[in-house]
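In: kindly return the folded structure for what I paste below:
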Amino acid sequence: MDIRQMKYFIAVVEERSFTKAAEKLFIAQPPLSRAIQNLEEELEVSLLLRNPRSIELTEAGRYFYENAKKIVHSEVHLKKMTQQIGGAHHTLRIGYIGSAIYSELAECIKSYRLQYPQIAIHVEAMNTLTQIEALKSGKIDIGIGRLKTLDLEIERIILKEERLYVAFYKEHPLLQEKNNQVLVLEDIVNEPLILFPDTAQPNFLSNILEIFSTKMITPSNLFEPVRDVQSALGLVMSGLGISIVSEGLVNIYSKDLIFIPLNEACAVTPIILSHRKNESYTLVENFIILSKQIFGVH
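Out: Below is the predicted model:
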């Protein structure tokens, strides 16, 4: 039994046809059929029920299919990572959540480039859930996100807990009432609230709603979620409502909007560095060490 046979079997199962699987694999059908037959003979079990119009998996076939996929995926990942660690590709690939670039992350990337000029850095904006899948598939080496996800293959390091701020247009009546001081969630629970993003949850929006839930209150005047922070703050500038953002964005928009911090222990959003667990990779280790220094993680 070898990887080639596993790939053949997976193709047959997913195409539900020897003919279509052979076309997908760019081989003739007879060798494909013989390979599957040899596999069954070696295992001494039937993996497929062959019907005139389709094929079905036996119970043993289902077990073999699920585990063969894991082995094939591991083989591809092993090859890719061995090439990278062996120097075939001197590139550090980072996936990051858009708002994190306004934090110390920008300084981390700049410092890494200066300290390791021989290493190319490829950065790509992607949400945290996409980062996790990209890490597991080997597409990226470092993920910078905000969600506290749990995955046994991924190691997470909290670099920072950013304070949350409420963004107001300059003529908002609540500014005079509160004299531009700190706020609590109850102060804004009935205000028109513009949140983001409008992508699949969990995301930054769900984090904000969870913070309200912690205080057992619910915003009563929520806008339909908008695409991103730029869209949200554009609507705030238009006087349509208020929004909640991380502290890294405050200086970027301070000329056009007023930002007041939320005085709640739970009103924070983390910046989390994620990487593959139990993997010794110098490019990644150097970035982690540098990031901890710049963010002040002990």
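In: going by C-alpha atoms from here, please, whenever you check contacts or count neighbours.
Out: Fine.
In: quick one, strands of the stretch 1-150 of the chain?
Out: 48-50, 55-57, 91-96, 120-125, 142-145 (DSSP state E, counting those that start in this stretch).
In: those: which one's closest to residue 272?
Out: Closest to residue 272 of the strands of the stretch 1-150 of the chain, according to Cα to Cα: strand 142-145, at 5.2 Å.
In: which one of the strands of the stretch 1-150 of the chain is the most hemmed in?
Out: Of all the strands of the stretch 1-150 of the chain, strand 142-145 carries the top mean neighbour count, a mean of 28, counting by mean count of other Cα atoms under 10 Å.
In: show me what it is packed up against.
Out: When contacts are defined as 3 or more Cα pairs under 8 Å, 6 or more residues apart in numbering; DSSP states H and E, strand 142-145 packs onto strand 91-96, helix 128-137, strand 268-276.
In: return the set of buried residues in the next helix or strand along the chain from it.
Out: Using DSSP states H and E, the helix or strand that directly follows strand 142-145 along the chain is strand 154-168. Going by neighbour count (16 or more other Cα atoms under 10 Å), the buried part of strand 154-168 is 154, 156-160, 162-168.
In: and strand 154-168 with helix 128-137, angle?
Out: Orientation check (axes from the mean of the first three to the mean of the last three Cα atoms, to 10 degrees): strand 154-168 against helix 128-137 gives 160 degrees.
In: nearest to residue 18, out of the strands of the stretch 1-150 of the chain?
Out: strand 55-57 (8.7 Å).
In: what does that closest one rub up against?
Out: 13, 16, 17, 47, 48, 49, 50 (Cα atoms under 8 Å, 6 or more residues apart in numbering).
In: now do stretch 169-186: distance from first to last residue.
Out: End-to-end distance for stretch 169-186: 19 Å, by Cα to Cα, to the nearest Å.
In: and the helices and strands packed on strand 142-145 as CSV, adding distance to residue 224?
Out: As requested, the helices and strands packed on strand 142-145 are exported to CSV (distance: least, Cα to Cα, whole Å):
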stretch, distance to residue 224
strand 91-96, 25
helix 128-137, 22
strand 268-276, 21
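In: from what I can see residue 193 touches residue 218, true?
Out: No. Judged on Cα atoms under 8 Å, residue 193 makes no contact with residue 218 at a distance of 11.2 Å.
In: same drill for these two, tell me which one is more crowded.
Out: The residue with more neighbours, out of residue 193 and residue 218, is residue 193; 23 against 17, by other Cα atoms under 10 Å.
In: here's the other one to compare against:
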Amino acid sequence: MELRHLRYFVAVAEEKSFNKAAERLFISQPPLSRQIRQLEEEIGVTLIDRDNRPLKLTEAGEFFYDHALQIIKKSDDLRAMTFRKGSFDNSLSIGFVSSILYGILPKVIARFREVYPNIEIKLYELNSWQQTQGLVDGKIDVGFGRLLFEDASIRRMVLREESLIVAVPINHALVKENRTSINLMDLTNENLLLYPTAPRPSFIDYVLELFEARNLKANYLTEVRELHIALGLVAAGEGLTIVPKTLEHLRSQEVSYIPFEDGHLTSPIVMSIRHFDKSELLKTLLDVTYQIYDEEGFDYKREKI
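Out: Below is the predicted model of the structure:
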């Protein structure tokens, strides 16, 4: 069984016609029919009920179709990732979520440039889910995000946990009360401005899971497109939002930032790379990140590539 046999079968299954599948594959119909018949003989079962019009898959054919799609996708992903690896020595493409750009990422990139001044660095603002797709498609080589997703082709390393804080309008009652800390229960009846709306899952879902884990519910929430809009609406007195601590300098004349009481509400900073990628560029990027963590006095757990 070869990969082309799977592609032929998938085309027939989706077109429900040998003629249409042959047109899609740019081959003639008789050879296509022979290839599918040989595939069925090799497997030992009938995959397509040819008595139906349009053609219909047998139960075994449905099973084979689902798995053939997965194999073809993995093959295409491998091709894209290998192609990207071939051009890896001349450039480094980095995906990031906007909140991390306000942290130490600029320092990491600047330090990395000192080590590799001739490497072209390309930056892409992508949420954590988009970074997964970007790594598989070969668009990026490494991603810095805040959500964890399961994908067999991607390795995720939690670099550290960053404290979350609440952004509050400067004239809000919580500020007037001189509150030095807050808890999630205090926010259940506040208008929470959560971001980003798309693509999902996003940081919105992470925040809502924090409430659910404590048997709490955010009774009033507004989903907004991005972080900057959320902070702008907070400054206008339209609500509160939850952000990582590294953002506490933004709009400081209009927004106050209050930490959570227990200090355990955090957001992970996740570095994602392709599994088994042992590039020296990635190793240097990770080493530089830890150097800056040490200089900044951050707690973290060291990983290795």
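In: ok, back up a step: quick one, which of the strands of the stretch 1-150 of structure 1 is nearest to residue 79 of structure 1?
Out: strand 91-96 (15.9 Å).
In: compared with structure 2, how much does that closest one deviate?
Out: Superposing on structure 2 and averaging over aligned pairs (mean Cα distance after the TM-score superposition for structure 1), strand 91-96 of structure 1 comes out at 2.4 Å.
In: what packs against that strand?
Out: Secondary-structure packing of strand 91-96 of structure 1 (3+ Cα pairs under 8 Å, 6+ apart): strand 120-125, helix 128-137, strand 142-145.
In: what's in contact with that strand?
Out: Residues outside strand 91-96 of structure 1 that contact it (Cα under 8 Å, 6+ apart): 84, 119-128, 131, 139-145, 283-284.
In: angle of it against strand 268-276?
Out: 150 degrees.
In: buried residues, stretch 117-137 of structure 1. List them.
Out: Going by neighbour count (16+ other Cα under 10 Å), the buried part of stretch 117-137 of structure 1 is 121, 125, 126, 127, 128, 129, 131, 132, 134, 135, 136, 137.
In: nearest to residue 202 of structure 1, of the helices and strands packed on strand 91-96 of structure 1?
Out: The minimum distance between residue 202 of structure 1 and these falls on helix 128-137, with 8.2 Å, by Cα to Cα.
In: and the closest one, how far out from the chain's middle?
Out: From the chain centre to the centre of helix 128-137 of structure 1 is a distance of 5 Å (Cα atoms, centre = their mean, to the nearest Å).
In: now the angle from that helix to strand 120-125?
Out: 140 degrees.
In: longest helix in structure 1, please.
Out: Across structure 1, the longest stretch assigned as helix under DSSP state H is helix 59-85.
In: packing partners for that one?
Out: So helix 59-85 of structure 1, by 3+ Cα pairs under 8 Å, 6+ apart, packs with helix 3-15.
In: how big is the offset of the helix it packs on relative to structure 2?
Out: Relative to structure 2, helix 3-15 of structure 1 is 1.8 Å off (mean Cα distance after the TM-score superposition for structure 1).
In: ok, and what's touching that helix?
Out: 18, 20-22, 24-25, 32, 35-36, 39, 55-57, 65, 68-69, 72.
In: the nearest residue to residue 45 of structure 1 once chain neighbours are set aside - how many residues pack around it?
Out: In space, and not counting its chain neighbours, residue 45 of structure 1 is closest to residue 60: 7.4 Å by Cα to Cα, 6 or more residues apart in numbering. If you count neighbours by other Cα under 10 Å, residue 60 of structure 1 ends up with 13.
In: hmm, residue 47 and residue 60 of structure 1 touching each other?
Out: Yes. With contact defined as Cα under 8 Å, residue 60 of structure 1 reaches residue 47; the gap is 5.8 Å.
In: reformat the strands of the stretch 1-150 of structure 1 as a markdown table; add distance to residue 277 of structure 1.
Out: Listed next are the strands of the stretch 1-150 of structure 1 as a markdown table, based on distance: least, Cα to Cα, whole Å:
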| stretch | distance to residue 277 of structure 1 |
| --- | --- |
| strand 48-50 | 36 |
| strand 55-57 | 34 |
| strand 91-96 | 16 |
| strand 120-125 | 21 |
| strand 142-145 | 11 |
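In: residue 122 of structure 2 versus the aligned residue in structure 2 for residue 107 of structure 1, what's the distance?
Out: Taking TM-score structural alignment, residue 107 of structure 1 has residue 107 as its aligned residue in structure 2. According to Cα to Cα, residue 107 of structure 2 stands 15 Å off from residue 122 of structure 2.
In: which of the residues in stretch 41-50 of structure 2 are buried?
Out: 46, 47, 48.
In: from the residues you listed, which single one is nearest residue 294 of structure 2?
Out: After measuring these against residue 294 of structure 2 - Cα to Cα - the closest member comes out as residue 47, at 59.5 Å.
In: which SSE is the closest residue to residue 199 of structure 1 other than its chain neighbours in?
Out: Leaving aside its chain neighbours, residue 199 of structure 1 sits nearest to residue 227 (7.4 Å; criterion: Cα to Cα, 6+ apart). Using DSSP H and E, residue 227 of structure 1 sits in no helix or strand.
In: counterpart of residue 227 of structure 1 over in structure 2?
Out: So, by TM-score structural alignment, residue 227 of structure 1 is matched to residue 225.
In: quick check: residue 156 of structure 1 touching residue 275?
Out: Yes. Residue 156 of structure 1 lies in contact with residue 275 (Cα under 8 Å); the separation is 6.7 Å.
In: and the contacts of stretch 18-29 of structure 1?
Out: Residues contacting stretch 18-29 of structure 1 (Cα under 8 Å, 6+ apart): 8, 11, 12, 15, 32, 33.
In: kindly recompute the last result at 7 Å.
Out: 11, 12, 15, 32 (Cα atoms under 7 Å, 6 or more residues apart in numbering).
In: now do stretch 141-155 of structure 1
Out: By Cα under 7 Å, 6+ apart, the list of residues contacting stretch 141-155 of structure 1 reads 92-97, 127-128, 131, 135, 203, 269-277, 284.
In: could you redo the last one with a cut-off of 8 Å?
Out: Taking Cα under 8 Å, 6+ apart as the rule, stretch 141-155 of structure 1 contacts 92-97, 100, 127-128, 131-132, 135-136, 202-204, 269-277, 284.
In: returning to that earlier point: TSV for the contacts of stretch 18-29 of structure 1, including distance to residue 223 of structure 1 and neighbour count?
Out: Listed next are these as TSV, based on distance: Cα to Cα, whole Å; neighbours: other Cα atoms under 10 Å:
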residue	distance to residue 223 of structure 1	neighbour count
11	46	20
12	48	23
15	44	17
32	56	20
